[in-house]
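Chemist: based on what follows, work out the 3D shape:
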Amino acid sequence: MRIVMIGAGYVGLVSGACFADFGHDVTCVDKAEDKIARLHAGVMPIYEPGLDSLVAKNVAQKRLSFTTDLADAVRGADAVFIAVGTPSRRGDGQADLSYVYAAAEEVAGHLDGFTVIVNKSTVPVGTGDEVEAIVRRTNPQADFAVVSNPEFLREGAAIEDFKRPDRVVLGVEDERAKAVMQNIYRPLNLNESPILFTGRRTSELIKYAANAFLAMKITFINEMADLCEVLGADVQQVARGIGLDKRIGGKFLHAGPGYGGSCFPKDTLALTRTAQEAGRPTRLIETTVAVNADRKKAMATRIAAAAGGDLTGRRVAVLGLTFKPNTDDMRDAPSLDIVPALLALGAEVHAFDPEGRHEAEPLLPGITFADGPYEAAEGAAVLAILTEWDQFRALDLRRLKAVMAAPVVVDLRNIYRTSEMAEAGFTYSAIGRGAG
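Modeler: Here you go, the predicted structure:
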C-alpha cells in the first residue's frame, strides 16, 4: 500500500517507520525543511530507542522517504495519515485543531482516485466529521473517506507498542475504507493483535477515555501515597496488593510527583472541555486534573523540607528532567513545575538528564546543567530524583555521599530501598513509604 504520513514528529515518524517495516511504501511529509534535511542525513528529530536503526533500514530498502512536497506525495496514495500536533488551546484547554484542519484542506486539493484520510492525531469527538466537511468543501469531486485511528504509543517503547499493540482501534464509516485499513494492518494478524472496528466518533472518544482513566489511576495511587505517609504504611505494597486484583491490574500504580508528558495533561483537559460543552461534565476527570497540578507544585516544598526548610543560597541536585525515562520529551514534565519552584525558594539548581538537556535548556533558564549525576551532586545540600532513568538506579552511594555537602536524597520515583539508603548513611525521603 502507498501511505503518506503528514507530520514527521513523534507519532508520524514512528508510525511511518513501522508501516514501512511492514512492507508498505511510506512517505513522511513535514513543512519543517530543517527536520526533513536532518532525516535525509539520518539524524532523528526525537529520541526514541531503536528508531534511528529502523528508519535507516527502511530508507536503505527504499520503503521510507521524506519530503516537504505534500502535493507530490499525496497523488496516488491509498491512505493519507494526518499526524500533526493538537496542543492544548490557550484559554480554554480544548485541543487546538488548526494544524489538523489545515492539513485536511491542503490534502483535499491533491487527491487522486479513492483515498482514505486517516486522523492519527488525538482529536475531540466530531473532528472526523469536520475533516470530511473540509475536504468535500475544498474538492467536491474528491473520492475519499475519513477514518479515525488513534495512536496508543508509549514514549520509550513506541516501536514495540506499534508492532505488538494491545489493540488497534479503527473508526470507519465506509466499507471501501475498511478494506484499505485491513490491508494496511494485515501484518498484525500474524501476532493476533485485536483490531476493533467502531464508528468514527466512538473511536475518537476511546483515545480520550483511555488516557483519562490511566491519569485517574496515577492520581489515585498518588493520593494513597500521601495517606500512607501519614498512617505509616508503604504505598508500594499497597499498589502490589491492589494490583494483583485482575480487575485493577498493577500498571500505572507507581506513586510519584504527578503525571506529565505529551498526552495525559492535554487529553484530560480536552475531554473535560468536550464534556462541559456537551452538558455532561466529567467530575472525576476534572478533579484528577486539579489534584495532579497541585501535586507537582507541592514537590518543591517536599524537597526543601528534607533539606531543613531553607534553600536560600544552597545547591540542589536534580537527576532527571524529562517526564519519563527513554525519551527527550519535556512536555508537561513535573520538572517544569518543580525546578522553577526550587529557584523561587532561593536554591541553586544543578541538573543532569541523559537525553533531555537540549530540550530542557530553553525551558529551564537559571539552572546549571551537569555532565553526569555525580557532577550534579557536587556540593549539594539535597539531591532529588525526578525521573527514573536506569542509570540512576544503581548509583555508587559511597561516591555520592562523598561529593554532597549533606547526604540527603528525595526520591520522587521510589527507585531505592529505604534500608539500603539508611545503611549508606543517607537521610532518605521517598513517596508514600512511611513504614520504611
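Chemist: drop to CA atoms for contacts and neighbour counts, all remaining ones
Modeler: Fine.
Chemist: how about the helices in the stretch 101-250 of the chain?
Modeler: Counting by DSSP state H, counting those that start in this stretch, the stretch 101-250 of the chain has helices at residues 127-138, 158-163, 175-184, 200-231, 235-243.
Chemist: what is the first one packed up against?
Modeler: The one in question is helix 127-138. helix 98-108, strand 144-148 (3 or more Cα pairs under 8 Å, 6 or more residues apart in numbering; DSSP states H and E).
Chemist: tell me which of those sits most buried.
Modeler: Highest mean neighbour count among the helices and strands packed on helix 127-138 (mean count of other Cα atoms under 10 Å): strand 144-148, with a mean of 26.
Chemist: would you turn the helices of the stretch 101-250 of the chain into TSV with distance to residue 21?
Modeler: Listed next are the helices of the stretch 101-250 of the chain as TSV, based on distance: least, Cα to Cα, whole Å:
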stretch	distance to residue 21
helix 127-138	28
helix 158-163	9
helix 175-184	12
helix 200-231	25
helix 235-243	35
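Chemist: buried ones in stretch 298-309?
Modeler: 299-304, 306-307 (16 or more other Cα atoms under 10 Å).
Chemist: among these, which are located in helices?
Modeler: Taking DSSP state H as the definition of helices, the buried residues of stretch 298-309 contribute 299-304, 306.
Chemist: want to put them side by side, so please do this one too:
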Amino acid sequence: MPPQPQRRQRRAIRELARDERVGQRIIKSIAPSIYGHRDIKTGIALALFGGCPKDIQGKHRLRGDINMLMLGDPGTAKSQFLKYIEKIAHRAVFTTGQGASAVGLTASVRKDPVTREWTLEGGALVLADKGVCLIDEFDKMNDTDRQVMAANLFIDRTSIHEAMEQQSISISKAGIVTTLQARCAVIAAANPIRGRYNPAIPFSQNVELTEPILSRFDILCTVKDTVDPVIDEQLARFVVDSHIRSHPEYAAETDTVQAPEQDADDLLRKYIMYAKDHVHPQLQQMDQDKVATLYAELRRESLAGGSIPITVRHIESMIRMAEANARMHLREFVRTEDIDMAISVMLDSFIGAQKYAIMKSLRRSFSKYLNKSQDHKELLLYTLGRLVQEHIRFYQYRHKGAMPSMVKIPLDE
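Modeler: Presented below is the predicted three-dimensional model:
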C-alpha cells in the first residue's frame, strides 16, 4: 500500500481529472507568466504528456514522443517557454544551437588524452532519454555543425534524423559499434533566416532547416510580432501586473494568497508523471474515416500550395496527439474529442506554415474541422474577438489611428 502522502496526491490528481475542462485548465497553466500564445501552450501540453510508443511484432518501433518546433520573431518568449518546460518536466536537458556543436546533439567518439583509447560520449538527445530535449537557437547550427565533421566528432546529419524518428543513435567508428537510446521529445526554438518572419513565403523558406528535419516535427508553431493596439495594450497591462505581483514586498504581504499558485507547478508535474506511468489510451474507438478524409484533403492542398509535403508521418502525428489529449484527461480510450483536438492542432500547424495569401482560404476550407475542437463558449468568444479587432482596424483606418469609444457588432455578422 502506498504511503499516506502518495495516496493524497493520487486522490488530488483523480479529482482534478474529473473536471470536464481539465485539459483547458492544464493548457492555461502552462507558462502563466507569458501572455497569450494559446497554440504554443497547447502544443507544449501535448508534448509533455506524449502518446504511446508501439512495438510492431518486436521488429519495428513507433515513437510516442511529440516533437515541436517554434519559429518566430526575436523577443516573442520562445526561450522563456523552453525554460519553463525545463522547470516543469520530470527530466529535461536544455542546450543551444551554438553549444550543440561542441557537446553534440547525438553522440561523439573522442580519444582519451590519458589512456589514448576511444571513448563514447552521449549528447543532449541521449542524456534526455525518457524525457524532453530542449534546443534553443536551433537554426544557429550551420551545415558544418549539423554534419558535425570536426576531427574528434564523427556524427553526421543522418544521426539527427535517426534520433528524432527512430529515437536511437547508431555508432560505428574507431572500433566502437553500438546503438544508444534517445527516447525523448524534442522541443526546439529557432529564428527566421532574415531576422523577422516573412508571411509572404512558406514556413520552410523562413528557416534554415532541411525538409527531412522539418518533417520529423509533429507541431510547427509560428510566432509573429504583429502590431495590434488591442492586444498590445492587454499585453502591456499583463506585463506590468506580473512585475507588481513578482515584487518581493508584494509577495511578502500576500504570502497566504500566493501559496496555492506556488503549488500549481508541482501538482502539474506530478499529474504529468502519473498520467505517463498509469494511463495508456487505446485506439479501438478512433474515427478512422475522419482521419483518412482529412489526410486526403491535406495532401491535395499541400500539392496545390507548394508547402511542406504531407506524408504518412502526419497521420502518426495526429494519432500521437490524440493519445496525448486522452492521457491528459486520464482516459483509457481515445474519444472523438481527442481526435478533434489532434486535427485542430495539426491544421493550425499546417495552415500557419503557409503563405499569408492562402491562409484565409485554407481556414475557410477546413473550418468544419477547426470549429469542432472548441466548445461553444470558446468559439463564440473567439469569433467575437476577431470581429471586434476587424472593426477597430477599419475604424482606425478611416479616422487616422484613433480608437473607437464603442464597438457594435450587428447580429447578421
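Chemist: now the TM-score, please.
Modeler: TM-score for the superposed pair, counting by TM-score structural alignment, normalised by the length of structure 2: 0.24. Supporting figures: 170 aligned residues with a Cα RMSD of 7.3 Å.
Chemist: before we move on, the earlier item: in TSV, list the helices and strands packed on helix 127-138 of structure 1 along with distance to residue 400 of structure 1.
Modeler: Listed next are these as TSV, based on distance: least, Cα to Cα, whole Å:
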stretch	distance to residue 400 of structure 1
helix 98-108	47
strand 144-148	50
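Chemist: please report how far the residue nearest to residue 168 of structure 2 when sequence neighbours are not counted lies from residue 162 of structure 2.
Modeler: Once flanking residues are discounted, residue 168 of structure 2 sits nearest to residue 181: 4.5 Å by Cα to Cα, 6 or more residues apart in numbering. Residue 181 of structure 2 is 11 Å from residue 162 of structure 2, where distance means Cα to Cα, to the nearest Å.
Chemist: any common contacting residues for these two?
Modeler: When contacts are counted by Cα atoms under 8 Å, 6 or more residues apart in numbering, the set common to residue 181 of structure 2 and residue 162 consists of 168-169.
Chemist: is residue 172 of structure 2 in a helix, a strand, or coil?
Modeler: Secondary structure assignment for residue 172 of structure 2 (DSSP: H, G, I helix; E, B strand; the rest coil): strand.
Chemist: returning to that earlier point: for residue 100 of structure 1, which of the helices of the stretch 101-250 of structure 1 is the nearest?
Modeler: With Cα to Cα, the closest approach to residue 100 of structure 1 among those belongs to helix 127-138: 8.0 Å.
Chemist: helices and strands around the helix or strand residue 339 of structure 1 falls within, which ones?
Modeler: Assessed by DSSP states H and E, residue 339 of structure 1 sits inside helix 335-344. Identification of packing neighbours for helix 335-344 of structure 1 by 3+ Cα pairs under 8 Å, 6+ apart yields helix 283-306, strand 348-352.
Chemist: list the helices and strands the last one packs on?
Modeler: The helices and strands touching strand 348-352 of structure 1, judged by 3+ Cα pairs under 8 Å, 6+ apart, are strand 315-319, helix 335-344, strand 368-369, helix 373-377.
Chemist: give me the neighbour count for the nearest residue to residue 303 of structure 1 once chain neighbours are set aside.
Modeler: Nearest residue to residue 303 of structure 1, sequence neighbours excluded (Cα to Cα, 6+ apart): residue 410, at 6.3 Å. Residue 410 of structure 1: 24 surrounding residues under other Cα atoms under 10 Å.
Chemist: could you check how far residue 410 of structure 1 is from residue 429 of structure 1?
Modeler: Here residue 410 of structure 1 is placed at a distance of 5 Å from residue 429 of structure 1 (Cα to Cα).
Chemist: give me the common contacts of those two.
Modeler: Residues touching both residue 410 of structure 1 and residue 429 (Cα under 8 Å, 6+ apart) are residue 306.
Chemist: so what's residue 147 of structure 1 up against?
Modeler: Each residue near residue 147 of structure 1 by Cα under 8 Å, 6+ apart is listed here: 116-119, 128, 170-173, 177, 200.
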